[in-house]
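*Asks:* Sharing a model that was predicted from the sequence below.
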Amino acid sequence: MGITPCVIRQAATYATATDRKKRFATGSKRPILLKKSAMDSTAEKYALEIEIFTLNRGFRAQISRSCEQKKAFSAVSTRAVWKDRLFQHNRPKAGSGQDDGKAKASGSRVEFPLSVVFRTTSVATVYRQFSESASKSECARYFRFTARERNMIGNTQPHSTSESSHILTRRNLLQAGMAGIAVSVLSPWSLWAAPSGVLVNDVTLLNPIWVNRLFAPRTTDEIQQALAMWSGPVSIGGGRYSMGGQIATEDSLHLDMRQFNQVVRYSPESRVIRVQTGMRWRDLQSVIDPHDLSIKIMQSYANFTVGGSLSVNAHGRYVGAGPVINSVRSLQLVLANGSVVEASRTENADLFHAAIGGYGALGVITEVELDLASNVTMERQIHCMSAADYPIFFNDQVRGNKQTILHNADLAPPYFDQATSVTWRASDKELTVAERLVAPGQSYKLNQTLMWSVAKLPGGPLIRKDVIDPLRYLNHPVVRRNYEASADVASLGPIATRNSTYALQEYFVPVAQFNAFVKQMAAILQAHRVDAVNISIRHTQGDPDSFLSWAREEVFSFVLYYWQHVSVVDREEVGTWTRELIDAALSLGGTYYLPYQLHATREQFSRAYPDAPRLFALKAQFDPDKRFRNKLWDKYYTG
């Protein structure tokens, strides 16, 4: 009986060492013959998976490669006898220039040339020829069969290309494969012949979530078609810089928006641009910089996607600008029923104010129209002072100065009583940095070493206070606005390791409560011996219109950057002091930010976001089946 591969599926998945290890160590329930990992981008690594499924009689064979098995598999695959026998059929003629079809060990994974897929005529052939040069234990390690399937293989003999038409010849398999790939290109939603079982995680690696399928759309029509073809939960992810599962939930269709990144319309004369929301700020900067234009409001780093920033209603260091919603003219939203609506302050205003900062609760933000600003020249100015004097300094020197573009202040734990003000003001001085944008892919070994020394070495904070910061702020660079705004998060170094991670939290308090919160925050962090690395202070005007507004009045924000271990006990300890900080902010009339670890109780969430019922009412209206989900709404949505 022949067991023939009959479906070829092509899918893009985000691959990390962690999810590869878990995926192949635990075993997948779907039948996989071979996998080829390829396709690198400048930001992160994808895998182009070519999988052959054997559908006849429920055959579930799989080549399994956990991290521990890869070295052994590489050793077996390089045996000349196995390579010769496995690929002796249909071998290209000498001098033909074609790939010789030999498996190659490449670093952390074994790669099979795509041609191998089309030369292998059955799973039985692979297993039988592999077993001729490998031991029984090696066979059991890489091929998983039921007893019935192993018996089927034992009874299966090699077939010539002239035998029954039930066995695919190489030519037929090639034709079927190319047809399948062509269909997948023309109809991406047809790729869902079987669950993909993709592991989705964020930069902290604290929130591994197995989604059912992953789809990387490129057009709004593809998103609509995906929603029509899929009836289960839907989650949305971009740069994956949130830190609490806001990008996914179990068994969902995960929309990976990073390929949804085109410019829709651009008018340099009007300083307006409309883009797909999977575009990263850094890519948008490359479009507008030649016209000496700059993004009006964004975070301090340019790695984030536009849609992700909208979903959390991000803010930055832009003085007087407020959150990103203040730079948005309009947006396009795909709802749960697949309909496409345009929303602005005058059209579908409720959807506009609920979708921005709504963490994907209502639908997929697919396009956004943004106001732009001038790419002015700026000079950096540094002032050190007592933390208690900072509110007066800000009011006198920063708020009323129309030349001020960017501003923040830093507290360097454990020296919570001292503040360093960092201000960028418009200047007509000669540039000290000629580059217009920070080039991607740079080496930041010095920055990373300094960050590590501050966070990990005994006496690191003192070294920062007396050595690193004085040297870092010695000069007064003059740069273009886009250069400072195009900073790469890679400069911070690796975010997560197997046993630890850096993470963020953020709290907002009314300007009058600045000193009171600094005292309470310092007491809590010191009492719990938190490994706090830095606290960045920003200012923003009130945003009373957003449904999940984190600034219902003028506030100072405190961005806490810290380091933690990742065991269950460590996470519980982080949760304890996090809830204390939330209570401190709430007691002063403030709130906390939602993109981070979900340690807040439901009661704290309700107190911090009293207008959440308005968002939930809209969700009940436009998403009654609760299709759009993630771990944030799994915990706090009460509809």
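*Replies:* Happy to help now that I have it. It should be emphasised that the depicted structure is a prediction, and the values quoted were computed from it without experimental measurement.

*Asks:* rest of the way, CA atoms for contacts and neighbours
*Replies:* Fine.

*Asks:* can you pull the contacts of I535?
*Replies:* 410-413, 558-561 (Cα atoms under 8 Å, 6 or more residues apart in numbering).

*Asks:* where does it land in three-state SS?
*Replies:* Of the three states, I535 takes strand under DSSP: H, G, I helix; E, B strand; the rest coil.

*Asks:* So Q505 versus Y561, what's the distance?
*Replies:* Counting by Cα to Cα, to the nearest Å, the gap from Q505 to Y561 is 7 Å.

*Asks:* let's bring in a second model and compare:
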Amino acid sequence: MSAAIAPPPASTLHLNDVHSGLNRTAIAGLLQPRSLDQACAAVRDCARLGRSTIAVGARHAMGGQQFLSGGWLLDTSGLDRIVDFDPERGLITVEAGVQWPALLAWLARHPGNVRGWTIRQKQTGADGFSLGGAFASNIHGRGLAFAPFVEDVESIMLIDHRGDARIADRERNAEWFALAAGGYGLFGLVARLTLRLVPRTVLRREVALLRVGELMPHLQAAVADGCTYGDFQFAIDPASDDFLDLGIASCYRPLADAAPDPSPRHLGGEDFAHLLRLAHVDPSRAFAEYAAFYLATDGQRYGSDSQQAGVYLEGYHAGVDAALGHCGSEMITELYVPRARLAEFMVAAADALRRHHAQPIYGTVRLVCAERSSMLAWAREDWACIVFNLHVRHDPAGRAAAAAAFRALIDEALARGGSYYLTYHRHATRDQVEAAYPQFREFLRRKRELDPDRRWDSDWFRHHEALFARAGA
């Protein structure tokens, strides 16, 4: 057996996703390579032994794409090196297990980074995500005029189902690149990525309290006036007339010849814990306190990379459970609608959430631009993106109720010519998947053709394959 493969544990190993805790999965074991050669050897060993595997990184995704029931997982955490840096062109090559804080720290201290290169975007709300996972789910941040993460990637090194490593980009092995971007690890392990960096800038936060009907004109004017990042945090109390309507719009404007504030006001861990608890028990007060804080930070200056950092409170729900008297957590869904139909969608979403007695804990609106580089592209056009973090009770009735609420939100987005993000859950029906992703049948067909022995597999893939099999696809 290869040294890259850990021996089977004495008892069944269970893993779960970090955020929702709703994907407890029994696996056979972990493959733990520490180098590119070991990763290739691990995949070859799986092929020789007739095993399937899937890559697992920081375990934040909630759709089961990084888990394989009864199978072996390829843990990328040991692939954590910076491989190459081109300070002239602003390109950096990293291994898949590198997480955002390590990359930013490396760039900040590197003596050759005299131009101040940094990342363009990352997920917000947390920092401990792997870059391989970011590419596999084709993430986005809160840029006002950015396409998803695939457009920040110059090339990848992909380990295919035979254990062979190949370079893929938009010209070499172009189909593999398009399938791996947002392909959830089903076409191979993205062992390395070469990123296009951008110069670090200083941004001024500009904050306004708005109604959702005012939001799109406000954001469009901000983009036209040079703002590069922004979002809108909306009220979350279903009992309030402000529900999904009133919100805090924060835009970030680049400043020339300015420095970040040395000690800006910010929400720390205790502040977020307090607000999260309030969001469960007194959501109107939670929004009022959050809005008051953000209004007080109008005019503060931040680095364009540091303003994307987020405090993540792992395990915070234990205290919330005690207050609520039941076990639960939050689960995310992300919807997309044409920008002109955002206000209309929010009215319909508010009605759907009330109808299903859903409890939003957090919600935001962002903008995303279309991309044409990935096969399973979710950003087919310039969307308004709406994120809901819903409280889910962990009993069967609570999980069923949450699933119904998520499906209702997808229906409202589809009814307005929109879509949804595949990453966060597996609650969509087959009709919803196909309406949002008309290319999904082709995605499944190419998977069967390019990985005939099913070396790469996951619970996410098994679920969606079964959905389409039942439909005779």
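*Replies:* Cool, got the structure. Nothing here was measured: the structure is a model prediction, and the numbers come from that model.

*Asks:* sorry, back to before: please narrow the contacts of I535 of the first structure to those residing in strands.
*Replies:* 410-412, 558-561 (DSSP state E).

*Asks:* Now the terminal residues of stretch 393-400 of the first structure, how far apart.
*Replies:* For stretch 393-400 of the first structure, the end-to-end distance is 11 Å (Cα to Cα).

*Asks:* same question, stretch 110-130 of the first structure
*Replies:* End-to-end distance for stretch 110-130 of the first structure, by Cα to Cα: 15 Å.

*Asks:* In the second structure, what stretch matches that stretch?
*Replies:* Mapped onto the second structure using TM-score structural alignment, stretch 110-130 of the first structure spans no residues at all.

*Asks:* Okay, the equivalent of L107 of the second structure over in the first structure and T277 of the first structure: tell me how far apart.
*Replies:* Superposed on the first structure with TM-score structural alignment, L107 of the second structure falls opposite I288. For I288 of the first structure, the distance to T277 of the first structure equals 16 Å [Cα to Cα].

*Asks:* So between those two, which is more surrounded?
*Replies:* T277 (29 against 21; other Cα atoms under 10 Å).

*Asks:* What's the more buried one aligned with over in the second structure?
*Replies:* T277 of the first structure maps onto A96 in the second structure, by TM-score structural alignment.

*Asks:* Next up, the contacts around its match.
*Replies:* Contacts of A96 of the second structure (Cα under 8 Å, 6+ apart): 76-77, 79-80, 130-133, 190-193.

*Asks:* What of W633 of the first structure?
*Replies:* So W633 of the first structure contacts A361 (Cα under 8 Å, 6+ apart).

*Asks:* repeat that for 10 Å
*Replies:* Shown in contact with W633 of the first structure (Cα atoms under 10 Å, 6 or more residues apart in numbering): 245-246, 249, 358-361, 616, 626, 639.

*Asks:* Over to F345 of the second structure?
*Replies:* F345 of the second structure touches 335-339, 351, 386, 409, 412-416, 418, counting by Cα under 10 Å, 6+ apart.

*Asks:* on that earlier part again, so which of the contacts of I535 of the first structure wins on neighbours?
*Replies:* Neighbour tally across the contacts of I535 of the first structure (other Cα under 10 Å): the maximum, 25 neighbours, falls on F558.

*Asks:* if we can go back for a sec, quick one: which helix or strand includes the match of L107 of the second structure?
*Replies:* Using DSSP states H and E, I288 of the first structure falls within helix 281-288.

*Asks:* continuing past that helix, what's the next helix or strand?
*Replies:* Helices and strands here follow DSSP H and E; after helix 281-288 of the first structure, the next one along the chain is strand 293-295.

*Asks:* Against G78 of the second structure, how distant is the aligned partner of N207 of the first structure in the second structure?
*Replies:* When the second structure is aligned by TM-score structural alignment, N207 of the first structure is paired with N23. To G78 of the second structure, N23 of the second structure is 23 Å away according to Cα to Cα.

*Asks:* Same check on F345 of the second structure?
*Replies:* 43 Å.

*Asks:* Same question for Y290 of the second structure.
*Replies:* 38 Å.

*Asks:* Show me which of those two is the more surrounded one.
*Replies:* When Y290 of the second structure and G78 are compared for neighbours, Y290 comes out ahead with 19 against 16, by other Cα under 10 Å.

*Asks:* The more buried one against L267, yeah?
*Replies:* Yes: counting by Cα atoms under 10 Å, Y290 of the second structure touches L267, with 9.4 Å between them.

*Asks:* And the longest helix along the second structure against the first structure, how far off on average?
*Replies:* The longest helix of the second structure (DSSP state H) is helix 396-415. Compared with the first structure after fitting, helix 396-415 of the second structure deviates on average by 1.0 Å (mean Cα distance after the TM-score superposition for the first structure).

*Asks:* what's the matching range in the first structure for whichever helix or strand comes after that helix?
*Replies:* Using DSSP H and E, the helix or strand that follows helix 396-415 of the second structure in sequence is strand 419-420. Strand 419-420 of the second structure corresponds to residues 591-592 of the first structure when matched by TM-score structural alignment.

*Asks:* again with stretch 74-87 of the second structure
*Replies:* Counting by TM-score structural alignment, stretch 74-87 of the second structure corresponds to 255-268 in the first structure.

*Asks:* quick check, distance from the matching stretch to the centre of its chain.
*Replies:* With Cα atoms, centre = their mean, to the nearest Å as the basis, stretch 255-268 of the first structure stands 17 Å off its chain's centre.

*Asks:* Same check on stretch 283-299 of the second structure?
*Replies:* That offset, for stretch 283-299 of the second structure, works out to 25 Å (Cα atoms, centre = their mean).
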